[in-house]
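K.L.:
I'll drop the sequence and a predicted model, then ask my questions.
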Amino acid sequence: MGVSGCGKSEIGARLAERLGCRHIEGDAYHSRHNIQKMAAGIPLDDADREDWLERLSEELALARKGGAGLVLSCSALKRKYRDLLRQGDPDVVFVHLSGPRSLIEERMRVRPNHFMPVSLLDSQFRDLQPLDASETGVVMDVGLPPDELVKKVLECIDKT
């Protein structure tokens, strides 16, 4: 979880590979309307995100039912979004990829062909509600090299 540009897709894919399980890129589940809205520089609201989060929650439920591991890359910015995802799997562990706005903006500026413009980064940070003590998860520094970050995530997952 985390704001756009924090590295969710890359870290999620690497983590899934290390765990030997499936990776779902949450952006692939957005409706055409949501993608067009974001591409136009208009932030999504809670209503825009509801169907998207429900589809992702269903994927978590299917994986749980099948006894399969799953890594989901998804912003999950607000507590109520994470609560909805937990309906699919109450044991989900959130990994909040966190870092300074300047670093994340720099990464967004150099990533090719992504619909999310840098102009929406501030709205993402405004919506972000960090994990609280009642949520199962860890906060990771996106300034770490990807391999080191994945290693630290795996160490934390082993402890949960």
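P.N.:
Looks like it arrived, so ask away.

K.L.:
could you use CA atoms for every contact and neighbour count after this?
P.N.:
Noted.

K.L.:
biggest helix in the chain by residues?
P.N.:
helix 46-65 (DSSP state H).

K.L.:
where do the strands sit along this structure?
P.N.:
22-25, 70-73, 94-98, 137-141 (DSSP state E).

K.L.:
who's in contact with the third one?
P.N.:
Just to be clear, that refers to strand 94-98. 1-2, 6-8, 130-131, 135-142, 153 (C-alpha atoms under 8 Å, 6 or more residues apart in numbering).

K.L.:
run a quick neighbour tally on Leu85.
P.N.:
23 (other C-alpha atoms under 10 Å).

K.L.:
same question for the one 4 residues further on.
P.N.:
Using other C-alpha under 10 Å, Asp89 is surrounded by 19 other residues.

K.L.:
which of the contacts of strand 94-98 are buried, as a ChimeraX select command?
P.N.:
Typed into ChimeraX, the line below selects the buried ones among the contacts of strand 94-98, using 16 or more other C-alpha atoms under 10 Å:
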select :1,2,6,7,8,130,131,137,138,139,140,142,153
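
K.L.:
take the one below as the second:
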Amino acid sequence: MGVSGVGKTTVAVLLAERLGLPYAEADDFHPPANIARMRAGIPLDDADRLPWLRALGAWLGDRAADGSGGVITCSALKRGYRDTLRAACPGVHFLHLSGSHELVAARIAGRSGHFMPPSLLDSQYAALEPLGPDERGTVLDVGPPAEQLAAEAAQLLGGRA
């Protein structure tokens, strides 16, 4: 979890490979209308996100039910969004990738081919609600290389996800 540009996809792919688990990119679960809004620089509201979060939760819940586990990327910026995911998969562990606004803005400015424009980064930081003490999860600073973050996450998870 985390704002756009923190490296969720990169770290998640490496973590899934390291743990031998299936991986899903949350952006692939967005309906076309959501992608069009974001491309136009319009932040999604909670009503836009709810069907998307339910689809992600179903993917996680299916993997938990069959015992396979899995790694999925999702901004999961608000506690309520994480609650929706937890409702479908109570054992989910959130890995919050966190970085300074300046670092993340520079990363976003340097990437191409993504529908999330840099202009929406401020709205993501404004919406971000850090993990609560009662939420199962870990915060990692995104300063180190992605390979190091994936190794640390795998160690924290004890080889399971």
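P.N.:
Okay, I see it. In this text the structure is predicted, and so the values were computed from the model without any measurement.

K.L.:
relative to Met108 of structure 1, which of the strands of structure 1 is closest?
P.N.:
strand 94-98 (14.3 Å; C-alpha to C-alpha).

K.L.:
roughly how far does the residue lying farthest from the centre of structure 2 sit from Leu60 of structure 2?
P.N.:
Relative to the C-alpha centroid of structure 2, counting by C-alpha atoms, centre = their mean, Asp66 is the outermost residue, at 22.1 Å. With distances taken as C-alpha to C-alpha, to the nearest Å, Asp66 of structure 2 is found 10 Å from Leu60 of structure 2.

K.L.:
quick revisit: for Val118 of structure 1, which of the strands of structure 1 is the nearest?
P.N.:
Comparing those by C-alpha to C-alpha, strand 94-98 comes nearest, at 16.6 Å.

K.L.:
that closest one vs structure 2, average distance?
P.N.:
Mean deviation of strand 94-98 of structure 1 relative to structure 2 after superposition (mean C-alpha distance after the TM-score superposition for structure 1): 0.2 Å.

K.L.:
ok, the contacts of strand 94-98 of structure 1 vs Glu106 of structure 1, which is closest?
P.N.:
When the contacts of strand 94-98 of structure 1 are compared against Glu106 of structure 1 (criterion: C-alpha to C-alpha), the nearest one is Cys6, at 10.2 Å.

K.L.:
give me the number of residues near the closest residue in space to that closest one that isn't next to it in sequence?
P.N.:
Excluding the flanking residues, the one nearest Cys6 of structure 1 by C-alpha to C-alpha, 6 or more residues apart in numbering is Ile104, at 5.6 Å. For Ile104 of structure 1, the number of neighbouring residues by other C-alpha under 10 Å comes to 20.

K.L.:
same thing with Glu152 of structure 2?
P.N.:
Glu152 of structure 2: 14 neighbours (other C-alpha under 10 Å).
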